[in-house]
Each structure stands twice: as C-alpha cells, then as structure tokens.
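S.K.: sequence first, predicted coordinates after that:
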Amino acid sequence: MAKFRFRFRLTIYILSVTLLVLIGLGFVIGQLFNSFYFDHLTDRMEKETEMLAYIVSGAEFEQSEKLQEIVVEVSEKLEARVTLIQTDGTVIAESHADPATMDNHLLRPEVQETLQDGEGHEIRYSDTLKAELLYYALPLYMDTELIGFVRLGVPIKALSDVTKNLWSVLVVSISMAFFVIVSVTYRITNQMIGPIEEATRVANALTDGDFKARTVEGREDEVGQLSRSINVLAYNLDQVTRRHQIQQERMETLIENMGSGLIFISTRGDITLINKSCRDIFQENTDKWLNRMYHEVIVHKEIIKIVQDIFLTEKRQRKQVKLAFYLEVRHFDVYGAPIMSEEGKLKGIALVFHDITELKKLEQVRKDFVANVSHELKTPVTSIKGFSETLLDGAMEEKELREKFLTIIWKESERLQSLIHDLLELSRIEQQYFKLNWQKTNVAEIIEEVVLLLKGKAEEKEIMLEYRVEGDLCIDGDPTRIRQIIINLITNGLTYTPAGGFLYIEAVPFAEESIEIKIQDSGIGISEQELPRIFERFYRVDKARSRNSGGTGLGLAIVKHLVEAHHGKIHVESTVGKGTTFFIRLNKQVAEIE
C-alpha cells in the first residue's frame, strides 16, 4: 500500500480540487440564473405595473366600482394580484378580496419603498392567497399630484420551480462531469505515476545495492527520458561497482598475501587495517587488534617509538629492530610513512615490516663461519707446524719424543681431515642437486645397529645406553642418512653426558602417517638463550669440552639438513643441568620421491 501512497494522494488532491471547483461553479451559475430570472420577472412586473397605472389613471380614481372591474379584468389577464391603494393607505380596489375588509396598506414595505424611491418590491407570504408573492408597487399621479399607489403581486412558485429544476440540472451535470474527470484523472495518473513509481522502485533497489534493477522504457516523452536516464544510471553504477569490487578484491588479495607485514593506524591511534603476515610476525591472532589503540596491542617499545616519532614529525621513518618472541629473536626492517591528504593533513600512518631475520642469520653465519673455520683450521695446522719444527730442530733423534710428537701430529691430521669431511658433507647436503637414496627403511633395525655400534663408547664413559622400539617403523627414506642422523645425535649426547648418566632412545608410531624418534640424555643441558642457535654451524654449548672431544661443531647442522631433506621436523627441549631431548618426526610415506 505504501508504494501507491503518492498516486492515492495525487488523485485525492486533483479530485478534491476539481469537486470544489465544480461545486463553486454550480453555485455561481445557480445564483446568476436566479438573479437573472428574478431581474427578468421584476422588469416584466415593472412594465405590467406601469401599464396598469396608465389604464387606471384614465379612469375616475374615486369611482371604486369601475376601478374594481378594471382591477379584476387586468388580474385575470395578467394572472396576478392587483391592488389599488390611496395615499392614506386605504385599499380602493383588490382583485382577490373585498377592499372594504382589508386593512390599511400604507405601512407595507413595498409602499414605503415606493414613497422613498419611486418604486418598490417585496417578497412575502400573503394571508389572502395563502402563498408567497412578489409584490411590485408604483405611485399614481394626476397632473403631477400623487393620488395613490398601484401594486402588482405575482406568485413566486414558478421561480421556485425553475430554481429546483436548475439545481437538478446542475447536480446531474456536475456529477457527470466529475465522473468523466475521475476517469480521465485515473488514466492520466496511471500513465504518469506508473513510470514514476517504477523509477522509484529501481532507485530504491539501487540504494539497496541491486544494480541489476531496470525500468521499462516504452515512451518518448519526459517520463520515458526519466526511465532511460534511470537505466543508464543503474548500468553505470553497476559497472563502477564491479570495477571497484575488482580493484578492492585485488587490493585485499595483495595486502593479505604480501610477504611483508602491513598495519594502518588512524590519526586517533587505532589500528584500521592489518594483514595476515602480521600474524606470523607477532605470533598471535592479530585480527583482535582491529579498532584498538596501537599502544594497547603492540608491546614492543621500538615499534611504539617509531609510530610516535611519525605522529610528531610527520616524516618517514626507517629502522631495523630486533624483536624477541619466546625463544626466538627476529630482525625486521620497519618502514613507517605518514598518509597525507591532498590538503596536506595527516590521515594516518602505514607501517611495513620486512623480515630480515634470515639475512641477519646468513650474515652472522658467514661471519661465524669465517671465524670458526679459521680458528678450527688454525689449531691443528699450528700444532702440526709446531711439532714438525720441533722434530726438525732435533727432537726426532729422541725416540720417545719422536713417537709422542708424531702421534700428536697424526691426531691433529685426523681432526683436520674430519673437519674438512664435515664441511664437504654439509656443503654437498645444502646443494640443490643433493638427492637421497629413497627406499623402504626400517628405523627399528637402524636404531638397534647404532646402539650396538656405540655401546662400547657408552660403557667407557659409564653411561647407561637404552632404547625402545615398537610398532610399524617402516618409512620412505635413505637408510644411510637416517643412520647418520641417529649416530650424530647419540654421539652428541654421549659427549655432553657425564659419567653415571643415561641416554635413552625411543621410536614409536606417531598418529597414522608418521613416526617419532626421541633421543634423551641426562647431560649438561642447554640454556634457553642458546637453544635457537644449536643448529648453527660451529656452535658449541660447551666449547672446551666439545673441542677436546674432537667435535667439529657441524654435527647438528648436518642433522637438521638431513631431517629437512626427508621432509621431517626436528625439535629440541632442554633444561640446564638436567639434560636434553631431541624429537624427530618423519613421514611414513613421501608423496613425491625425488
């Protein structure tokens, strides 16, 4: 019903105005006709009265019998009441009554008006005729002397009948005209309001986001032009909206999938946009940061300081910051820029986080590698050179010294060879063309072999070496490399476990698609600060003990690369003074075996 409200109101307005105009017009026409008919009747009575006065003035005014005959005869001819009145108001002749029985007529309104204006008329009820009459009176003169009055009375029933007929005709005419106007108005309203309502419907649909809505274009007039304009507007809005949606989707995809973290901060300090990369950077659900103040959710003072500097200076800031997350330290290149409007007013701040942790690690590894390799090579080379010079200086002549120095030179050579072997091995594993010898491998058998191989070394250090294997431990892998992984980890545990300790190896299925190997020792343990670095090259927890034991510092780095080559994961847990546990998870089946 609401959509027809305008049409209903417009129709009611038009018909109401039309009806009022017709009623007013009918009233004016009726009044004009009544006035015209009354004037016409008055003119006729004036002429007839003048004629009667002329007839009466020719007779003797005192001869009442003769006047009575004239009055009766004229009354019959004119079908009107005729009365002759003397100047004192006495009726001397009356067509419809006995003059002697009539009262004085001097005070009658038409007579009084005649005395004042020379003529007079009045409409009133007649007790004699029992009807309403129109009286018209004129003075009678005899040689310029007023001798009386002549009065003519006509029933106005005819005037009432004419008025009734007139109003009947007017009512019928107005009713017919109103019916025709109602029909024409309804048709015109439908023709004009229909397209407007349709255009309104389309406009409302466009407001609600339905840009497929269209209206009918069937006319060539202004209403048709409006419909076409609405359709063109809807089409343009549809195209603009589509382009905007495509651009917005592209922008959202770009922002959400860019490798760097992105944060928008408004001038009020609340975060208005944050992408998925920030979740990985800050290692928490950053979706909760939206519409919250930046200093309430960002706990790193370095980042807060960058934002505050941009707010104060409205200048770009670029800094490298180091952020600590649990056991890991990560490095970021933070670029902050103010967002300025065309008028030069600050609208917000954009922060971009580039993770340069790997670059920092590579840089540190390069430095450590050069330093460590130089140091590791320098020690055996210096020993070999020193003892060789001592032998050449004469110590070779003494058998005991010669054997002792040659033994030291041999051990240092072995150490140097082991270092070079591990460096070449690690370098080969890291090459892109490195491939594993994939085959079905029973991890339980490998663990049993390794335990049997290293049991003697454990007994020498008085370390209890135990293992447990159960379930299906057959996987896709390289048995030689898996043996290398287990040997390195067990050897590493034996190295850092004091006498009287234990080392426990366990291999069990993990879920349905993988197995888990656990190697636990009761050694010196690793501090929380050192855990993130134990897989780096040449990194030693206890540098003196490791070097004295002949270790190169490359064992865990080799282990990590071999586990990753098997598409597995390695994890370590440790407590200082209580021991260390390594967890390795390997998939039973590898989808793509290279």
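M.R.: Everything's here; your move.
S.K.: going by C-alpha atoms from here, please, whenever you check contacts or count neighbours.
M.R.: OK.
S.K.: hang on, isn't residue 235 packed against residue 206?
M.R.: No: under the criterion of C-alpha atoms under 8 Å, residue 235 makes no contact with residue 206, lying 10.2 Å away.
S.K.: which of the two has more neighbours?
M.R.: Taking neighbours as other C-alpha atoms under 10 Å, residue 235 and residue 206 compare with residue 206 leading, 19 against 16.
S.K.: for residue 183, see how far away the spatially most central residue of the chain is.
M.R.: Centroid-nearest residue in the chain, with C-alpha atoms, centre = their mean: residue 209, separated by 10.7 Å. For residue 209, the distance to residue 183 equals 38 Å [C-alpha to C-alpha, to the nearest Å].
S.K.: here's the one I want to compare it with:
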Amino acid sequence: MDTASKLNNTPHFLSFSRKLFLSVISLFLVFAGCFLAYQYQREKEYKVDLLDIQLQDYNERLHQELSHTPDSLWSEVLEQYLQKYITQDLRVTIVNVHGDVLFDSYESQKLGNHIGRPEVQKALTEGKGYDVRRTSETTGVPYFYSATLYEDYIIRSALPYDLNLIRHLAADQHYIWFTAIVSLLLIFIFYKFTSKLGTAITQLREFAKRADKNEPVETDMQSAFPHNELGEISQHIIQIYKRLRETKEALYIEREKLITHLQTSHEGLGVFNKDKKEILVNNLFTQYSNLISDSNLQTTEEIFSISEFQKVTDFINKSPKRPGKEEKRMSININKNGRMFIVECIIFQDLSFEISINDVTQEEEQIRLKRQLTQNIAHELKTPVSSIQGYLETIVNNENISREKMQTFLERCYAQSNRLSRLLRDISVLTRMDEAANMIDMEKVDISMLVGSIVNEVSLELEEKHITVVNSLKPKIQIRGNYSLLYSIFRNLMDNAIAYAGMDIHINISCFREDEKFYYFSFADTGVGVSQEHLNRLFERFYRVDKGRSRKLGGTGLGLAIVKNSVIIHGGTISAKNNQGGGLEFVFTLAKEK
C-alpha cells in the first residue's frame, strides 16, 4: 500500500475546521479566564483601597479634633466624636510610636503592645497601612484595619469583617456576565466561520481523492463550495483540473492513434530518446533491423552497433548537445540481402530522434509478382499437361509400341498428373488464404510440440541426408492461430531445407526474442545458401532458384509462398538472409494473439 492510500485510510477523528475551532476557542477561553481573574483582582483591590481611603479619612478627621484638644481631655473628646459622627461598628485605637495603646474605643483596660501589628508596621515605615481580615487578639473578631502615622502617635480605625463588609468588598459581577455573553457571541460567530471553512476544505479533500483516482468531477461539486475567497480558489482549481483532464484524454486519444498508425505503417519506425533508449518501435522496424544485421538483435538499441547504420550513428553523435529550434535530418540507402532500404533519421528539438526504415523494393516487387503470376500459373500448368499429352499421343499414334514402353509412358503420365494435383492443391490453399483469411478457425497451438512432431515425421529423410536438427525452442510457446497453417510454416521450411540445403548440415530452430505481442523465430541451416540476387524473390509464387532441379525433386514452387501468407495471416512478417558462416536463415514473427 502506498503513502497516499495510507493517508486516505487513516481515520480522521477531528476535521481541520474542528481542530482550528477548538484551538482558537481554547486560546480565547484561556485569555478570557486570565482577563476575568485579573479584572476580578483589580476590582477587589479597588474596593479595598476605597475602604482604606474612607478609614484614612476618619483617621484624619479624628486627628483634626485631637490636635485642638489637650491630652487630658482626649477620652471625652473621642467618645463625643465617635457618638456624633462615626458608625457604632467602627473601632478606633490610638497607639504611640512605641506600640503602646493610648486609647481604644472598645476596651477601657490596658491593652498589649501593638508594635508588631502589620498595619502599624506599615504606618511607621510608609506613613499609613492596612491589614485585611485579621482576628483581633482583644475581641476575637476579625477586622479590616487602617492605620495612619501622625507626629508622635498612630490612629488606627477598624471595621468588623462581617457579611456586610464582605459584600461591600466583593467585586462587581456585572462585567463577568457581560464578558461571558460577549464570549459566547464571539464563539458562535467563529463557529459559523470555521464551519464554512470546514465545508470548503471537505469539498477540496473529496476533490483531491477523486483527482488522485483520476475520477471525473461531478457538476454539483463546484456549486457546493461557500461563496468566499476559498470557495472561489477551489472552483478555479476544479476548472483547471477539468481542463487538464480533457487535455489528457485528448492526448491519450492522439497517442493511441499514433501507436495504431505506427504499428500498421508500411515502414519500420523507431523513436528513441537522446540517450538512444527505445521509446516506441513497430514490428517492421525490428524485422528490417534484423534483416540488415548479420546477427539477430536481442534489443532494439543494438542497431547502433550495426556497421550499415554507422553513418546514422555518427549523425546522431555529432548533433549539438543543446536543444535547437530546427529539426535535423539525414537519409542513407542500404542494399542488403537482396533488398534496398532507405533509412532516414530525424532529430527533434528535445534531442530525441526517429529512425524510419523503408523497403523501397516492395512496390516494384508486388507489381512484378502480379505481372508474372498469370504467366507462372500458365507455365506451371502447361508443363505437366504437355508431358501427359506428349506421352499419350505417342501411345495413340504408335500401334507397334511395346508393352514395356507403354507401361513406362503411363507411369510418367501418372507422375505428372500427381505433380499437377499437388500444384492445383497449393494454388487452392493460397487462393483460400487470400480470399478468406478472416474465416480461418483459430485455437491455442503449442509451437514447441508442433515443431517436435514435424522433426519426428521427417526423421527418415533427415537420417538419409545426415542432417542434424537443433531445436532450441523452450517449452510452452503458445500462439492463438490455425494449426494447419502454423504446421505448413515449419513443415515447408523443413522440407525446403531437406530438399535443397545439401548433405551433412545442421538445422537450427530457435525463438530468439519475445515481447508483449510477438514471438521472434529463426529457422536456419548451414547448407549451400542462396545467391544474393535470389533472396528477395524466394517467397514469390512459382519462383525457383534452380528450376530444373526443383522440378526433378517434385517441388511446386509454392511452398515458401504458402509460408509467407501463413505468417502474414498470423500477424507477422518473414524475411530470408544468408548467414555469414554459410547457409540460409528465415527470420519471422508470429503474433501471440490473432
């Protein structure tokens, strides 16, 4: 499973929009909580400071009263002042700078030293100070204390820390409710925003999955995006994808057209990259390359090592290494194995190149074959008919002919009639292949077993001529074709080699190459071979290299023509060439499926 598949199969517990919403809301709630805590503390401190200022004001007014009163009358003045101006819960204490209590509104008896009280310490150092909710050692009641330092004494006011004071000092909670309502409103607005964002991202994810699987995009997907900037960008992406898909489909169709044209072309075509690696070649290119080469090519790239292609190779090597705007081309003629080829090379702008191999003798050969076909048929039929007629005429016109001589003439007539019968049979086979090739029954044929059976059938003839067959075909080479026609290919080639190659030779049968569509076969012997001028005409109907010897051996002149037509019916091509070490080799292809 690839990485993309793993990502697609990974469960998404939270979508991107939910993660974004929760992340931002979490940060917002933390900020709101910190803000509320800070504001609450400030509000509380503000209330405490406000109460402290109020008590400091009491201290100041009391100091004003005492500053105009002798020390001996302080108690009376303090009692009257407290009863007249101050609430009854207020406790007032006057302490000297040494901490001794000079007066306390709640206790008349002598109190302990107050120098260690926090508010007194702050008053001595800072001029004033307060302490919140400290329980009095004298009354056992918690108080809020506020002390102020004057010239040689400290006035301390205190209020009981009861429920009323707690409510008074409590922070105002209206801002808390206001903050909570505003926060909920902002959370709702952000939720709607992230939902729209999530919708767009979800649609983009679905689009990405379909694009990754090369699936078409539905029309309603485009209208599902929200009407915002992200939705607009998403729609543009989908439009670009649609155009790219349409362009890709159009290019694919054109590519299929090009490949079809390449495979059905009547010239060998091969396309290579700048490193001379095969991009695309057709069957004829491989066939012609092997025909020009002295040895069978295992790979198409081996053509650049063929001496006949040296000029083409030099032209490619000398071309500028940097891409240019102009295409460069050259062509050469190659005359090999009785055929004339025109080889043309075109170098494209990206330094890739195309090599075409065109057999220029083919059209002329076809015209010549058509012209000679009628003459050859008439001539081949005339020969046995004339012989039969001559022998019979001698018998009829000569009454005194001996019985032995008559028997000899009749046997010769019978032999000629058999030859005529074989000739008519082969003509019938060729005619049937020409006119009804598409109506021939096809089945799975094991070529390895077929060739093995042929070798067994001709074992006596092979033994008589001391011929050794080397069958290099690997097992299970299967082709969908017509058994009779496939049999005729290998049988006619075998009979041809036995009849004409000579004594004490080797016949080598091999499948030297295989690709997705074809098997490449070689049928070679080490016999006498054929002169160059005959190679190109071996597959012509009624063509004989040695006419007298062929007729003497009983050949009809149609065996190799039947081989060629059978190969063509099975989607292949066939050529003949002389081996360097002597002998004749037939190189042909057969399609795996036909």
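M.R.: Noted; the coordinates are in hand. These numbers were taken from a predicted model, which means no experiment stands behind them.
S.K.: could you find the counterpart of the residue nearest to the centre of structure 1 in structure 2?
M.R.: Under the alignment (TM-score structural alignment), residue 209 of structure 1 maps onto residue 214 of structure 2.
S.K.: would you say that match is within a helix?
M.R.: No: Residue 214 of structure 2 is assigned coil when assessed by DSSP: H, G, I helix; E, B strand; the rest coil, not a helix.
S.K.: quick one, what contacts it?
M.R.: Counting by C-alpha atoms under 8 Å, 6 or more residues apart in numbering, residue 214 of structure 2 touches no other residue.
S.K.: give me the distance between the closest residue to residue 258 of structure 1 other than its chain neighbours and residue 254 of structure 1.
M.R.: Spatial nearest neighbour of residue 258 of structure 1, excluding adjacent residues (C-alpha to C-alpha, 6 or more residues apart in numbering): residue 277 at 7.2 Å. Distance, residue 277 of structure 1 to residue 254 of structure 1, using C-alpha to C-alpha: 11 Å.
S.K.: and for residue 50 of structure 1?
M.R.: 112 Å.
S.K.: select the longest helix from structure 1.
M.R.: helix 5-57 (DSSP state H).
S.K.: for that one, name the packing helices and strands.
M.R.: The contact analysis (3 or more C-alpha pairs under 8 Å, 6 or more residues apart in numbering; DSSP states H and E) places helix 5-57 of structure 1 against helix 64-78, strand 131-142, strand 145-155, helix 157-207.
S.K.: quick one: the ones you listed as CSV, columns for distance to residue 376 of structure 1 too.
M.R.: Formatted as CSV, those follow (distance: least, C-alpha to C-alpha, whole Å):
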stretch, distance to residue 376 of structure 1
helix 64-78, 158
strand 131-142, 148
strand 145-155, 150
helix 157-207, 76
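S.K.: tell me which residues are up against stretch 240-250 of structure 2.
M.R.: 211, 217.
S.K.: so where do the strands sit in the stretch 301-450 of structure 2?
M.R.: 328-336, 339-347, 353-359, 443-446 (DSSP state E, counting those that start in this stretch).
S.K.: so can I have TSV of these showing distance to residue 556 of structure 2 and mean neighbour count?
M.R.: Formatted as TSV, those follow (distance: least, C-alpha to C-alpha, whole Å; neighbours: other C-alpha atoms under 10 Å):
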stretch	distance to residue 556 of structure 2	mean neighbour count
strand 328-336	28	15
strand 339-347	25	20
strand 353-359	28	21
strand 443-446	27	15
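S.K.: wait, which of those strands is closest to residue 237 of structure 2?
M.R.: strand 353-359 (36.0 Å; C-alpha to C-alpha).
S.K.: corresponding residues in structure 1 for that closest one?
M.R.: So strand 353-359 of structure 2 is aligned with residues 349-355, judged by TM-score structural alignment.
S.K.: give me the mean deviation of that stretch from structure 2.
M.R.: Following superposition, stretch 349-355 of structure 1 is found to deviate from structure 2 by 1.1 Å on average (mean C-alpha distance after the TM-score superposition for structure 1).
S.K.: tell me the counterpart of the residue nearest to residue 258 of structure 1 in structure 2.
M.R.: Checking TM-score structural alignment: residue 277 of structure 1 goes with residue 284.
S.K.: count the residues that sit near its match.
M.R.: 26.
S.K.: that one and residue 268 touch, don't they?
M.R.: Yes: contact criterion C-alpha under 8 Å: residue 284 of structure 2 and residue 268 qualify, at 4.5 Å.
S.K.: tell me which element residue 582 of structure 1 falls in.
M.R.: strand 579-587 (DSSP states H and E).
S.K.: ok now that strand, how far from the chain's centre?
M.R.: Relative to its chain's centre, strand 579-587 of structure 1 lies at 49 Å (C-alpha atoms, centre = their mean, to the nearest Å).
S.K.: what's it in contact with?
M.R.: 475-476, 497, 510, 513-526, 563, 566-574.
S.K.: in structure 2, what range does stretch 183-199 of structure 1 match?
M.R.: Going by TM-score structural alignment, stretch 183-199 of structure 1 sits over residues 188-204 in structure 2.
S.K.: mean deviation of that stretch from structure 1?
M.R.: With mean C-alpha distance after the TM-score superposition for structure 1, stretch 188-204 of structure 2 departs from structure 1 by a mean of 2.2 Å once superposed.
S.K.: now tell me what touches that stretch from outside.
M.R.: So stretch 188-204 of structure 2 is contacted by 15-18, 20-21, 221, 224-226, 230-231, 234 (C-alpha under 8 Å, 6+ apart).
S.K.: just the buried residues out of those residues, in ChimeraX syntax.
M.R.: Only the buried entries of the contacts of stretch 188-204 of structure 2 go into this ChimeraX selection, using 16 or more other C-alpha atoms under 10 Å:
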select :17,18,20,21,225,226,230,231,234
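S.K.: pick the one among the contacts of stretch 188-204 of structure 2 closest to residue 377 of structure 2.
M.R.: Taking the contacts of stretch 188-204 of structure 2 together and measuring to residue 377 of structure 2 by C-alpha to C-alpha, the closest member is residue 221, at 72.3 Å.
S.K.: and the closest one, that's in a helix?
M.R.: Yes: using three-state DSSP, the secondary structure at residue 221 of structure 2 is a helix.
S.K.: mind checking the SS state of residue 537 of structure 1?
M.R.: Applying three-state DSSP: residue 537 of structure 1 is coil.
S.K.: how close does it sit to residue 208 of structure 1?
M.R.: From residue 537 of structure 1 to residue 208 of structure 1 the distance is 63 Å (C-alpha to C-alpha).
S.K.: which of those two has more residues huddled nearby?
M.R.: residue 537 (22 against 9).
S.K.: my guess is that one contacts residue 369. True?
M.R.: Yes: counting by C-alpha under 8 Å, residue 369 is a contact partner of residue 537 of structure 1 at 7.0 Å.
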